[in-house]
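Q: have a look; sequence and predicted model below, questions after that.
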Amino acid sequence: MYVNVPRAGAVTLEDADNFRAFEVRVAGEQQSGSALAARLGAAAARVDDGHAWVNDAWLRAQGAPRGEAWLADFGKMIGFARKQGWVDESTQAVRAHVEWNGGAR
């Protein structure tokens, strides 16, 4: 799954049934962490060192319409991420690598 950050418009969760991958894909040229954080808005707790820390609550809200099975599978993904040290317990955010795409999305 990935968080899609278009040049304009709403940030969305895409490929939401892929629980084996997680990243943030950003349309446009690379920007500072503060600029990306502003574009992500409520989706991210913070941005640092090529990673965005995506709010668990935002992710769950995006996937919730898919039902209880999705939430259970998502919980397993977060459990794995926690074991890897990719969950910030203080902010309840999950680390995602940021991919920049200079083209339009």
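A: All right, it came through fine.

Q: only C-alpha atoms from now on, for both contacts and neighbour counts.
A: Fine.

Q: which stretches of this structure form helices?
A: 33-40, 56-63, 68-84 (DSSP state H).

Q: hmm, who's touching the last one?
A: Residues from elsewhere that reach helix 68-84, judged by CA atoms under 8 Å, 6 or more residues apart in numbering: D17, F19, R20, R60, G63, A64, V87, V94.

Q: just give me the closest of those residues to L36.
A: Nearest to L36 among the contacts of helix 68-84, counting by CA to CA, is V94 at 16.0 Å.

Q: ok, the nearest residue to the closest one once chain neighbours are set aside - contacts?
A: Distance criterion CA to CA, 6 or more residues apart in numbering; nearest residue to V94, sequence neighbours excluded, is V87 at 4.6 Å. Taking CA under 8 Å, 6+ apart, we find V87 in contact with I78, A81, A93, V94, R95.

Q: adding another structure so you can compare the two:
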Amino acid sequence: MHLDHSATGGTLADVDNFRELDARIPRSTPPADVQDWLDGLGATRDGEHVWVPVGALSRMGRPSDPKWISQFDKMIAYADGAGWVRTDGDTKLVRAHVVEP
């Protein structure tokens, strides 16, 4: 999955790829625009990673498809086992590597 930043907001691309998760942020994007986008998602940046609310990713995918949700939950469980999931209050966050598209 690829969380793509754009001038109009963001989208979740390649939603059936449960083997990778990254945040594609063009290097030319002004930092304030990136921060606004992250704030809108409830996400935070930590160096070369973005911590994204699991619920936000799920809503951007196929939340009404039980098979998709099952695969998504397995992906998050794998990420949790690898140490790529944390909790902030009541919000579960998953780590996505920042890449330039």
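A: Looks like it arrived, so ask away. Just so we're clear, the structure is a prediction, and the values are computed from it rather than from any experiment.

Q: the contacts of helix 68-84 of structure 1 in strands, which ones?
A: Judged by DSSP state E, the subset of the contacts of helix 68-84 of structure 1 located in strands is V87, V94.

Q: contact partners for the counterpart of A45 of structure 1 in structure 2?
A: Under the alignment (TM-score structural alignment), A45 of structure 1 maps onto A43 of structure 2. Contacts for A43 of structure 2 were tallied using CA under 8 Å, 6+ apart; they are V50, W51, V52, P53, L93.

Q: at 7 Å what do you get?
A: By CA atoms under 7 Å, 6 or more residues apart in numbering, the contact set of A43 of structure 2 is V50, W51, V52, P53.

Q: of those residues, which are still contacts in structure 1?
A: Here is what carries over to structure 1 from those, by both residues aligned by TM-score structural alignment, their matches' CA atoms under 7 Å: W51, V52, P53.

Q: picking that back up, hmm, which of the contacts of A43 of structure 2 are the buried ones?
A: V50, W51, V52, P53 (16 or more other CA atoms under 10 Å).

Q: the second one touches T91, doesn't it?
A: No: with contact taken as CA atoms under 7 Å, W51 of structure 2 and T91 are classed as non-touching, separated by 10.8 Å.

Q: and R95 of structure 2, how far from S28 of structure 2?
A: Here R95 of structure 2 is placed at a distance of 22 Å from S28 of structure 2 (CA to CA, to the nearest Å).

Q: hang on, I meant N17 of structure 2
A: 26 Å.

Q: who's more crowded, these two?
A: Between N17 of structure 2 and S28, N17 has the larger neighbour count (other CA atoms under 10 Å), namely 13 against 7.

Q: wait, the more buried one touches G61, no?
A: No: using CA under 7 Å, N17 of structure 2 is not in contact with G61; the gap is 10.8 Å.
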